[in-house]
Every structure is written in C-alpha cells, then in structure tokens.
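Visitor: This is a predicted model, with the sequence first.
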Amino acid sequence: MNKNNGTYIIVTWNNEKEIEDCLSTVSRYSPKNSKVIVVDNNSNDRTVQIIKEKFPETELIESKENLGFAAANNLALENVSSEYICYLNPDVILTEDILTPSIEILEDQSEVGLVACRLKNKDGSNQPSCFNFANSWSLPCEILHIGAVMPRSLRKKYFLNYYKTNDDFKPDWVIGAEMVMRTKDARAIGGFSTEYFMYTEDMDLCKKISVILKKQIYFISGVSLIHLGGASEAQNVNYNKQKKLFQNDMIFVRKFYGEEEARKTADYMAKAYSMRKLLLKIGYWKKNRKYQIEKNNVAIQLINEI
C-alpha cells in the first residue's frame, strides 16, 4: 500500500453547482501527495464535464447508473491505495487542512476508528453534527426536544444534538459530510452498508466501527469546514425524505438492537409525536404554527405506515 497522506472519496450526483468549489479547495488545502477519487452516479448535468475540464488529475469513475451513496463510496474504496481515506460530500468547502490533524489522531490513538471535524454553515455558524445512536430513547427525545432543557453534563451523554463544546470529544456518531478513517478499517467493516440507498449510512458506519472494530469516533472541535447542504437539509422536510428517514431508522434499530427494540422505538416515536402535537396546539404561537402541526401530522401518519 502506498503511504501517501490519504485519498479523498467523493460521490457526485448532479452537483454542477458545488463540485468546482469543493475540488478547488480540496486541492488548495490538501497535504502533498494526497489523491481524489470521484464516483459520479450518472449525473445528467455538467458535473462530469466540469471535473474532466478543470480537475484532470482527479480519478473519475463514471457509473452508468445511480448506485446510491453507499455503493458508490464502496466502489471508490476498492480503488484506494493510500493508508487513509477521507469521505467527503461534494457540497463541502474546505477552509483549512482537515486531513493532517485527523491522520495525526488516528496515528496516536489506536482506539479511534474515525475522525470528523466541525461542520459550519456558509455564514460561519456551527452545524449540529454529533448525535446519539437511534433507539427507543434517543429518537423520542429528539422529537420532543428534551435535550434543550437538560443540563450540559447530561447533554454530552444523552442529548448530543444539543451539546455545544469547544473541546474535542467522542460522540456516538457524526454526520457523514466529512469522515477520515484508516483504509484497512473501512475495508474491515465492509465500507458503507448498502441496505440504505440514502440517509443513515453515516450512523450505520459509526455503529459498525463500534460493534465490529470496538473503536471510537473522535470529533475535532478546532478544525472545521463549510457544509453547504447542512442548512438546506434542515429545512427539507418533504414527505418522501421523512418517510425514508423513518424507514432507515427502523432498519438501523432492527439491525443492531433487534425486532423488539424496533417495535418499541416506533411505538414511542408515535407517542412522542402525539404529545408534540398537543404541545404545539396549546403552547406554540409562532407564525409557522400551522406548518409545524401539519408536519407533525405527516410524521404520525408515516410512523403508522412503517
């Protein structure tokens, strides 16, 4: 295996608006001898053309079909010859070297299996990127925003989506917009799980690192990058996406905790949304009140369907 500084793995699908900024900043802030592999999931825009014309040094794999996020990343992993990899979304913009400090942690701490840096919005504000694994406790708590009223000490353990810190720490899982791993570890767990076509693959990957490798996830607080999709994804609550998220949560819970826990999780989520609906009706009077209630009703319907 060639010990260069690492290989960035990027999966694209109709990313003509983002890919140039992404690859330009990867080139600008990459350590010497690092490599980039892009797998394009059969884009029908100018993504492939932009890569070929402006970034000829990039190893481009053109799929004839949309393989999905997981399978496309795994295809790139087969072609990696470096000791380290960095999974990177095409809608990120680097503002500093993220690879070197991540590799240093992996070299110094054998118990760490994955390192992630802080994600920021384009305006410089922080994006939530560290979470607890989905189960019958964490998902209802997220629905009811219980972490918002909990003390900081409890947030760090049980309510990570509300935990804000300037210190490094080890969460359950991190958003997959940027992840650095040892190549051998990624291969040992089979890369991303392909039962998820989109969403939840990052949580599943982190869980496999914990269960199979017995290793931890490490969050670097002082190194950051911009994730453009974070803000828009937070606003995207359409029916199909929410249905897919619920379905994938159930796949995850069933896979790692069993059928009984999956049934309990769905039941508790439905009860949490019913309670949230009541709270919205009696105590929520912001302008988007009607929208929030409608969104809540859709969630209850979807949970009943799964």
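Guide: Looks like it came in fine. What you see is a predicted model, and the numbers here were worked out from it, not measured in a lab. Residues are numbered from 1 along each chain as shown.

Visitor: contacts, neighbours, all on C-alpha from now
Guide: Noted.

Visitor: Quick one: residues in contact with the longest helix that the chain contains.
Guide: Across the chain, the longest stretch assigned as helix under DSSP state H is helix 259-283. Applying Cα atoms under 8 Å, 6 or more residues apart in numbering, the contact partners of helix 259-283 are 135-137, 139-141, 143-144, 250, 253-254, 289, 292-293, 296-297, 299-300, 303-304.

Visitor: adding another structure so you can compare the two:
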Amino acid sequence: MKLSVIILNYNVRYFLELCLKSVEAAIANIDAEIIVIDNNSPDDSCDMVKQLFPAVKLIENKENLGFSKGNNIGVAKAKGDYLCILNPDTVVAEDTFTKLIKFTDSKENLGIVGCQLIDGKGKFLPESKRNIPTPKVSLKKVLGSTNDYYANHLSSEDTGKVDVLVGAFMWLKKEVYEAVGGFDEDYFMYGEDIDLSYKIVKAGYYNFYFGNTTVIHYKGESTLKDSKYAKRFYGAMQIFYKKHFKQNLIFNAVVWIGIKIAQFMRKNPEDEDVTLNKCYLYSNDFDTVEQLPKPLQSEATIQGNVESNSMIVYDFELLKASIVMADMKQKSKQENIVFRFLLKNSKFIIGSDSATNRGEVLHF
C-alpha cells in the first residue's frame, strides 16, 4: 500500500466530515487507506464516520489520550509506505497526494514534507514552514519579531529545505516515523510537531516545505487560543528544551512572559464579526439555501470580482477543492470576505473566520 492517511479527531464532527470527503477525492487513484482515531469525542463523530464512511478504519479510544499517543496508535495500524498525519479541521486538494508522491519518490534521505496551509479566510499560515525555536528565537518571537521563527527564506509558493513543519499536515515515510520513535508521548498537545521535526533533522534526514499544493487548516477548531492553551503550549516548549537544549534562566523567563502575554492578547482584531452586505453562492442548487444572507447572488461559475463585506459559498458538488482554494487565496486580498462550503450530499454549510474560536455550521 502506498499511503495511510492518519486523522486524529476530537469533537469536530462537521469539520471531520468535510475533511474525509476531501481525502476520499484525493486518494481516488491511489492505493491508500484512511484511519480515523477518535479521542473519546462527546459529539457524534464516530457514528457519522460509521454511517457515511464505512471504508474508513475507525479506532475509538475510551479517553482523550492526546495528540502524540493518539497518532501513534493510528500509525501502528497503518499499512502504507507513506503516512499523512492530518488534522480533522483540514481540507486537501484533489491532487495534493499525487503531487507529493511524485515529489517525494525521487528524494533521498527524506524526512517530513509539509505544504502550503491557508486558514478559513484564505490567508497563508506562516507556521507552514518554521525554523528550530532556539531560546534566542523564542525570545524574539515573544517580543514580537517572527523573522527568525518562520522560515522566511522561502515564499509561500516555493519549495525547499526547512527544519520544522506543522502537525496539521505532515507527510513522511512510515519507516522514518518509526526510526525516530514517532511522536513523543511526553507531549499531550502542542509542541510534538516541533519535537518530531527536530528529531528527524538530528537523525540526518531532510525536511522539506512543498509550496506547490494547498491545504486549508481551520485553526480555531484544533487550537483554541485561551489561557489553557497558553499554559499547555509553553509547557510543551519546556519539555522540548529539556530534551534538546540545556535548560537556562533565559528560557524560563521566556515561558513566563509568553504565558502572560498570551493571556492578555487572546482577542485577535481579525476575528471581529464582519457585517455582511451580500452573499455569493457558486452552485447549481439554489433551492436549499434560504437561510443565507441577503441579497443573494447565485452563479454556476466562479466570478473574478465580488463586493467587499460579502460571504462566498462554494458548492463542492460543482467545484473542485483545488479551484476553491485558488479562488479563496485571490479573494482574501479584498476587505472582509468570508467563505463557506456546501458539502456534497450534506445539509449544512460550514466555515470558520477565526483562529481563536470555533467555526460556524449552518443547517438547512
């Protein structure tokens, strides 16, 4: 088998459905399997998977075991030569995996490959490619300078070597994952992707950022920025430094400052509600969306220009994910544009405009 897609889920049933539909389309011509590990979600995620995706291998944990242990359980069941560690709050393009197979099959000493991630507003996520967060780099980031934290020697569209990739999307050979012991289970959530990336670099492999394919990552679903997040994140960084660097007073100060700053800066100005003046529906199904904002303009094809302060609804029955993502990136340059997806054979519209709060699901 060529590929195993590993998806660790916790309590994001509707985003998981969207993710799985995109993955199914992306593996249509690949010898692949999908493994979903559910960390005891209180919603109906597992029932949804059983009903709508019977071919998916579902592992139901009886408690929330965290990111590292949950993914390790899934990888232990995987049969693919390659692994794709994938968040449930993501959308992959139809050609994402085929492009990565072509790219990585010719590489020697390959570690992790990451790709271009955008958020629910179509904006590039700079954490798609990062440098090793040394104490000096971390201190600069806390003080507001991210030049050394992110791998800015590459543009979002470039491809090249980087040190650290993000756990929302990690592509690597299973044998490499196993060679370094997989995710370190000392981490419950946050930091494990940095740790795995660094372990692989130290083992002599090369990590790559591949900018020729795009994946949507709805950050607010898996990374809620509250005080608990701040403590867990900086606690994870403490684990990382104890394992890989000499502990020092500077880093302890960075951790303390970081927690305090995160507690005061949880509200992002970009996450303010947008007053919508118009809605564009790109669909052939015009009868099931009476709850959409008015005035509503329905089109069967994507338009180049839209008004600011608008909602755009893409119908995945009509449009490919790769076309949608390209359009999102283009329209995200306009002021106050929000995006929603109408899923194939589903009766809800979904999207997220925030990196700090849950997304929105509109049933109809």
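Guide: Structure's in. What do you need? Quick caveat: nothing in here was measured; it's all calculated off a predicted structure.

Visitor: coming back round to it: among the contacts of helix 259-283 of structure 1, name the ones in helices.
Guide: Going by DSSP H, the helices hold 139-141, 143-144, 250, 253-254, 289, 292-293, 296-297, 299-300, 303-304 from these.

Visitor: Helices of the stretch 1-150 of structure 2, residue ranges please.
Guide: Counting by DSSP state H, counting those that start in this stretch, the stretch 1-150 of structure 2 has these helices, from start to end: 13-26, 45-52, 66-77, 96-105, 135-142.

Visitor: need those helices in TSV with distance to residue 115 of structure 2, can you?
Guide: Converted to TSV, those look like this (distance: least, Cα to Cα, whole Å):
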stretch	distance to residue 115 of structure 2
helix 13-26	15
helix 45-52	26
helix 66-77	19
helix 96-105	9
helix 135-142	23
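
Visitor: so can I have CSV of these showing mean neighbour count and distance to residue 337 of structure 2?
Guide: Output for those, formatted as CSV (neighbours: other Cα atoms under 10 Å; distance: least, Cα to Cα, whole Å):
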stretch, mean neighbour count, distance to residue 337 of structure 2
helix 13-26, 21, 20
helix 45-52, 15, 30
helix 66-77, 20, 32
helix 96-105, 15, 25
helix 135-142, 18, 29
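
Visitor: nearest to residue 149 of structure 2, of those?
Guide: For residue 149 of structure 2, the closest of the helices of the stretch 1-150 of structure 2 is helix 135-142, at 5.9 Å, according to Cα to Cα.

Visitor: To what extent does that closest one diverge from structure 1 after superposition?
Guide: With mean Cα distance after the TM-score superposition for structure 1, helix 135-142 of structure 2 departs from structure 1 by a mean of 1.0 Å once superposed.

Visitor: Now do that helix: which elements does it pack against?
Guide: Secondary-structure packing of helix 135-142 of structure 2 (3 or more Cα pairs under 8 Å, 6 or more residues apart in numbering; DSSP states H and E): helix 249-264.

Visitor: quick one, the helix it packs on and helix 135-142 angle?
Guide: Orientation of helix 249-264 of structure 2 against helix 135-142 (axes from the mean of the first three to the mean of the last three Cα atoms, to 10 degrees) gives an angle of 20 degrees.

Visitor: Return the distance of the helix or strand following helix 249-264 of structure 2 from the chain's centre.
Guide: Once the chain leaves helix 249-264 of structure 2, the next helix or strand it forms, by DSSP states H and E, is strand 278-282. Averaging C-alpha positions (Cα atoms, centre = their mean, to the nearest Å) puts strand 278-282 of structure 2 26 Å from its chain's average.
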